[in-house]
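1. the following comprises the amino acid sequence and a computationally predicted model.
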Amino acid sequence: MDDGLRLTDLRILRDAAPMLELDLHVPPAAIVSLMGPSGVGKSTLLAAITGQLPADFTLSGDIQLNGRHLRPLPAQLRRVGILYQDHLLFPHLSVGGNLAFGLSPEVPRKQRRARVEAALHDIGLDGYHHRDPETLSGGQKARVAMMRMLLSNPDLLLLDEPFSRLDKALRDQMRQLVFAFARDRDLPVLLVTHDAEDAQAAGGPVIQLTQISR
């Protein structure tokens, strides 16, 4: 049975100084919000889970996702999807090419095009397949980045302030889309945010991280 995300005795040090200590369980279909001041280690924690922790940090403890130990695995094998406040679309690919990048290489070519077109429809961008990402508005880029991540079929969603630069109407729409996707697929979600409205919309536990005394 899927068990979601488990962080056990997780400890992160920066230049040998303690930064973050955490035990956490995020069950399938649950959304846990992490809040706290800048520099407390929220984004650093997400980097540890994805396997992209910078060299000046030291990590100890266990990270499990549905019973798999993630720490020995390279980032591309962890099946973790992450969405940032910066959209990070590939400038050398079209909008459709960006979405197709999220699909597994095993998806046949004909099905890839159909999946991309369906995804464009779901985010209200019908006819945008061949568009240059640089011609999109900020809200459109956000929708493409979100859908590209979702098309990769992750086992865990990490959200690093992904709604912070959107206007209120689009922010509400994006929250509903991402949270509904996760719950429909029983995915655990870890949301980093400074916005209490994000945490309230998520509807799950809120963990306030604080600086470790040194």
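-> Here it is on my side, so go on. Numbers count the residues shown, from 1 in each chain.
2. drop to CA atoms for contacts and neighbour counts, all remaining ones
-> Fine.
3. where do the strands sit along this structure?
-> 5-14, 17-26, 31-35, 57-65, 68-69, 80-84, 156-160, 189-192, 206-208 (DSSP state E).
4. isn't Pro27 right up against Gly4?
-> Yes: counting by Cα atoms under 8 Å, Pro27 touches Gly4, with 4.5 Å between them.
5. who has more neighbours out of the two?
-> The neighbour comparison of Pro27 against Gly4 (other Cα atoms under 10 Å) goes to Gly4, with 22 against 19.
6. let's bring in a second one:
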Amino acid sequence: MQDFARANSPTRSKSLMLSDVRIRLAGRTLLALSATVMPGEILTVMGPSGSGKSTLLAFAGGFLDPAFEASGKVLIGDEDLTGLAANRRHAGILFQDPLLFPHLSVGGNILFAIPQSVSGRRARRELAEQALDEVGLAGFFDRDPETLSGGEKARVALQRVLISAPRFLLLDEPFSKLDTALRQQTRDLVFFKARASRLPAVLVTHDEADAEAAGGLVIEIGREGDG
């Protein structure tokens, strides 16, 4: 039987470096920053709407809209990812919405993300069920995602990301649409999992409570006088 923790082994974790990243739109600089995020650390980038927070994640993940001009590098360890397609960067991404596939069951959503290196129907199902059990969703494998609460959907989305064996995490305000109690619970879970998996993570948010809970370096962009 495959083990969920082993499938997401921290031994391969390396630091994430954003080197001299500069993003422009229509000749205007939205952001300029450099940072190194060590395994298990969370870099928080804060700023108001329109400040370029999400474009930073798009640049790091390899899916930046061509309307933007970008320079700088994204590195994992010594490996330069800047010229690679998004699917070759192996970024794990959480958005504001869980974006679960409605045509798949809860378990089907998890199975979809399991790497092909895990072979055998039984082994893949056991791994998916273990992932659900780890976040209090034992027995949810055959459930329709539409029957889940917001917090349950967020937990499925998180486990789907982690089971894909990402090299780093990109968190695009993933707590902003949850109510206060769920936001705290989900925030704690996501940050705990990021640290336990020894993955470097970049969080973008406008919520100071997110930054405080993340506990790492905070970079503010888009404030008066920036850029």
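-> Everything's here; your move. Note that the structure is a prediction, hence the values are computed from the model and not measured.
7. once they're superposed, what TM-score comes out?
-> Overall, the chain-to-chain superposition scores 0.93 on the TM-score scale (TM-score structural alignment, normalised by the length of the first structure); 214 aligned residues with a Cα RMSD of 1.8 Å.
8. hmm, back to that, from the strands of the first structure, which stretch is densest packed?
-> Neighbour counts (mean count of other Cα atoms under 10 Å) averaged over each of these peak at strand 189-192, with a mean of 25.
9. same for that strand, what does it pack against?
-> If you count contacts as 3 or more Cα pairs under 8 Å, 6 or more residues apart in numbering; DSSP states H and E, strand 189-192 of the first structure packs onto strand 31-35, strand 156-160.
10. closest to Ile123 of the first structure out of those?
-> strand 156-160 (18.2 Å; Cα to Cα).
11. turn the strands of the first structure into TSV, columns for distance to Gly97 of the first structure.
-> Below are the strands of the first structure laid out as TSV (distance: least, Cα to Cα, whole Å):
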stretch	distance to Gly97 of the first structure
strand 5-14	31
strand 17-26	32
strand 31-35	30
strand 57-65	29
strand 68-69	31
strand 80-84	18
strand 156-160	22
strand 189-192	26
strand 206-208	36
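12. what lines up with Met161 of the second structure in the first structure?
-> One thing to correct before we go on: residue 161 of the second structure is Val, not Met. Aligning on TM-score structural alignment places Val161 of the second structure opposite Met149 in the first structure.
13. let me fix that, I meant to ask about Val37 of the second structure.
-> Under the alignment (TM-score structural alignment), Val37 of the second structure maps onto Val26 of the first structure.
14. closest to Val116 of the first structure out of the helices and strands packed on strand 189-192 of the first structure?
-> Once these are compared by Cα to Cα, strand 156-160 is nearest, at 20.3 Å.
15. which residues of the first structure fall in helices?
-> 42-50, 95-101, 109-122, 138-151, 168-184, 196-202 (DSSP state H).
16. intersection of neighbour lists for Pro27 and Gly4 of the first structure?
-> Counting by Cα atoms under 8 Å, 6 or more residues apart in numbering, the common neighbours of Pro27 of the first structure and Gly4 are Pro188.
17. okay, now the counterpart of Gln200 of the first structure in the second structure: neighbour count?
-> Applying TM-score structural alignment, one finds that Gln200 of the first structure aligns to Glu212 in the second structure. Neighbour count for Glu212 of the second structure, taken as other Cα under 10 Å: 12.
18. which residues sit in contact with Glu212 of the second structure?
-> Contacts of Glu212 of the second structure by Cα under 8 Å, 6+ apart: none found.
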